[in-house]
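Engineer: Got a sequence here, can you model it:
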Amino acid sequence: MRAMVIHEYGDPDVLQPMDLPMPEPAAGEVRVRVHAVSVNPVDTKWRRGGPFKTFPVVLGWDVSGVVESLGPGVTDFAVGDEVFGMVRFPAEGRAYADYVTAPVTDIARKPAGLSHAQAAAMTLAPLTVVQAFDRLELQAGQTILIHAAAGGVGHFAVQLAKTRGARVIATASAPNHDFVRSLGADEIVDYRARPFEEQVSDVDAVLDTVGGDTTTRSVGVVRPGGHLVTIAAQAPAEAAAQRGITAERILVHPSRAQLEFLAGEFTAGRLTPHVSQTFALEQVAEAHRAIETGRTVGKIVLDVMR
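Structural biologist: Down below sits the predicted model:
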């Protein structure tokens, strides 16, 4: 089968095609014929220097496709089921390929009205949001600041915060204001025009997807007793403690139950994944370059069937 692999860490050109044996599902797994794979910033980060010690490595975790075969003991999926999920993260996902094996705990049935490209996009990013909001204990009536609201995680965060009944303040550059507003943001802050901390104060929660000094500067806009979750930097624990808030960094984990929740939100019309660009599997290096500009809107997806 086709796969895009890395034999070493480096720039996008280290992603190379390779013919690999067909993977066989172990107990509790299924083999999926991959239709689409979502690309995330973590893909590019781990291509440059990840946790893997042996090569070749097949990156990719976010997948949508069709179940082709069942491993021993699998009874809750059938051959022909359309499924989506985040496979084995943070271990090697091996999704940049024609076929991937997936634990049944990491996948869910794809809603009929959701394309494979949309379904692949609706995995790591919104799972991150659900898990972040659980840590933030985000509730109706609270105000949350969401950084990079037009991005892969951010555009899901705005929508899911609104379904919780929260008031959303979103940071975005001016060209993306209309898009972020269409997601339901109550207030949009142009962080390029003026520092966000001069425009925002006393929020109940912050979701930081940017990192760097954005994380540390965010501490000052949270009310005492509030919460900050970052997915992009070390949590500024000392500064947070001085202000009387909690701050933590999270790493997303697979969850079939949360995928099913997301599927339900899509079916109910409360959640829509935005796919801004698609590439062929062999164009994955180009997809990585697009991610690394830091200017992508919504999600980038590989169309493996192209």
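Engineer: Going by C-alpha atoms from here, please, whenever you check contacts or count neighbours.
Structural biologist: Noted.
Engineer: now stretch 174-183, how far from the centre of its chain.
Structural biologist: Remark: stretch 174-183 is offset 19 Å from the chain centroid, using Cα atoms, centre = their mean, to the nearest Å.
Engineer: cool, stretch 188-203 as well?
Structural biologist: 24 Å.
Engineer: Over to stretch 6-21?
Structural biologist: 22 Å.
Engineer: do the same with stretch 144-164
Structural biologist: With Cα atoms, centre = their mean as the basis, stretch 144-164 stands 12 Å off its chain's centre.
Engineer: What lies in contact with that stretch?
Structural biologist: Outside stretch 144-164, the residues that touch it by Cα atoms under 8 Å, 6 or more residues apart in numbering are 40, 125-126, 128-130, 138-140, 166-172, 176, 179-180, 183-185, 203-210, 270-274, 295-299.
Engineer: and if we set it to 6 Å?
Structural biologist: 125-126, 129, 140, 168-172, 180, 183, 203-209, 297-299 (Cα atoms under 6 Å, 6 or more residues apart in numbering).
Engineer: okay, how far is it across stretch 57-67, tip to tip?
Structural biologist: End-to-end span of stretch 57-67 (Cα to Cα, to the nearest Å): 23 Å.
Engineer: structure for this one too, so we can compare:
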Amino acid sequence: MTKQWVAPRPGGSDVFELVDVEVPAPGPGEVTVRVRAAGMNPADAKHTRHGDPADFPVPIGYELAGVVSAVGPDTGIASGPVAVGDEVLAFRVSGGWTEEITLPAADVFAKPGSLGFAEAANLLLVGTTAADLIRVTDVQAGDTVLVHGASGAVGVSLLQQLHALGARVIGTASSANADTVRRFGGTWVAYGDGLEARVRELAASGVDVALDCVGSDEAVDVSLALVADRGRIATIAAFGRAPDAGITAIGGTQPDSAAFRDSVRARLIELAARGELVVPVARTFPLTEAPAALELLESGHPGGKIALLP
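Structural biologist: Just a heads-up that it's a prediction; the model follows:
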């Protein structure tokens, strides 16, 4: 038996429960991982708020890092051969907030030795989301890109990936987070009244692409005002406004996005292994204290990624 957080019925984090579950032995194409850190994301609670009660309970958590404790017959992981004792990370999984779990080996990768477990457990959901935003807007070297919410988890990954592409990035954030934007290669600009004028002052040649990680009316309105081609505006948050505004809204359950995000996992791990994609971790919590960790995460200002440690 192992401890695992589940949503027993539709609802947010208020319905989550820590329960005992069986860990099945791995079959062909599966491995069992003893979890050392579980990643935390707003999507963990968002995706349980609605649905058919008959589909519950739903296990919580999409990504993790740990040590392989068992390997199914004739099985390798996505990055190659695997053995008991190997350090790995996994995404996209179902039920990562747990002590031990049996997973499809195709979603498991060798963990670079340069990455701690908490960092590795928080690399791929935000990393693949950021890469998907870059894909759908076709960012090229030399483009000027406006990132709304640049100091958040997806924003920080965007800053680094865009910088590596050779794009110039202007990132919105509060003054308290200005140094975060600058640290990862962006030019900081404060959000709030007058944002459009401030960006125009910074981007004398115009803005080619806008990527929205916030979903506010300000983010959408300023993007529409600054970017001539609406096909080069994308959001992961303003789903209500996107259709009427003619901009692209992406999510991990969309078939094209899901396939792309799976395809880019290995490349992002390689970038992180070389130190070119950093995952700032603000805090860690014991697995049993997931409610307190969620409260910090859902405050909107955790100061970096959060990990649960079984």
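Engineer: What TM-score do the two superposed chains give?
Structural biologist: Superposed pair, TM-score by TM-score structural alignment, normalised by the length of structure 1: 0.88. Supporting alignment: 293 aligned residues with a Cα RMSD of 2.1 Å.
Engineer: In PyMOL, select just the buried ones from the contacts of stretch 144-164 of structure 1.
Structural biologist: To isolate the buried members of those in PyMOL, using 16 or more other Cα atoms under 10 Å:
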select buried, resi 125+126+129+168+169+170+171+172+180+183+203+204+205+206+207+208+209+297+298+299
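Engineer: What separation do you get for the most centrally placed residue in structure 2 and residue 157 of structure 2?
Structural biologist: Nearest residue to the geometric centre of structure 2 (Cα atoms, centre = their mean): residue 126, 1.9 Å. Residue 126 of structure 2 sits 7 Å away from residue 157 of structure 2, taking Cα to Cα as the criterion.
Engineer: how about the residue nearest to residue 102 of structure 2 when sequence neighbours are not counted, what does it touch?
Structural biologist: Leaving out its chain neighbours, the residue that sits closest to residue 102 of structure 2 by Cα to Cα, 6 or more residues apart in numbering is residue 32, at 4.0 Å. When contacts are counted by Cα under 6 Å, 6+ apart, residue 32 of structure 2 touches 68, 69, 70, 101, 102.
Engineer: which SS state does residue 32 of structure 2 fall under?
Structural biologist: At residue 32 of structure 2, secondary structure determined by DSSP: H, G, I helix; E, B strand; the rest coil is strand.
Engineer: From residue 40 of structure 2, how far out is it?
Structural biologist: 20 Å.
Engineer: Neighbours of the residue opposite residue 267 of structure 1 in structure 2 once aligned, how many?
Structural biologist: Applying TM-score structural alignment, one finds that residue 267 of structure 1 aligns to residue 273 in structure 2. Residue 273 of structure 2 has 17 neighbouring residues, counting by other Cα atoms under 10 Å.
Engineer: And for residue 154 of structure 2?
Structural biologist: For residue 154 of structure 2, the neighbour count with other Cα under 10 Å is 22.
Engineer: again with residue 54 of structure 2
Structural biologist: If you count neighbours by other Cα under 10 Å, residue 54 of structure 2 ends up with 8.
Engineer: would it count as being in a strand?
Structural biologist: No: using three-state DSSP, the secondary structure at residue 54 of structure 2 is helix, not a strand.
Engineer: State the distance from it to residue 303 of structure 2.
Structural biologist: Taken as Cα to Cα, the span from residue 54 of structure 2 to residue 303 of structure 2 is 37 Å.
Engineer: State the three-state secondary structure for the counterpart of residue 105 of structure 1 in structure 2.
Structural biologist: Aligned against structure 2 by TM-score structural alignment, residue 105 of structure 1 finds its counterpart in residue 106. Of the three states, residue 106 of structure 2 takes helix according to three-state DSSP.
Engineer: neighbours around residue 106 of structure 2, how many?
Structural biologist: 19.
Engineer: repeat for residue 294 of structure 1
Structural biologist: Counted by other Cα under 10 Å, the residues lying close to residue 294 of structure 1 total 12.
Engineer: and what of the one 10 residues further on?
Structural biologist: Residues contacting residue 304 of structure 1 under the criterion other Cα under 10 Å number 24.
Engineer: Next, the contact list for it, please.
Structural biologist: Going by Cα under 6 Å, 6+ apart, residue 304 of structure 1 touches 35, 36, 280, 281.
Engineer: Measure the mean distance from whichever strand or helix holds the first one to structure 2 post-superposition.
Structural biologist: Secondary structure assignment for residue 35 of structure 1, by DSSP states H and E: strand 29-39. Once the two models are superposed, strand 29-39 of structure 1 sits on average 1.0 Å from its counterpart in structure 2 (mean Cα distance after the TM-score superposition for structure 1).
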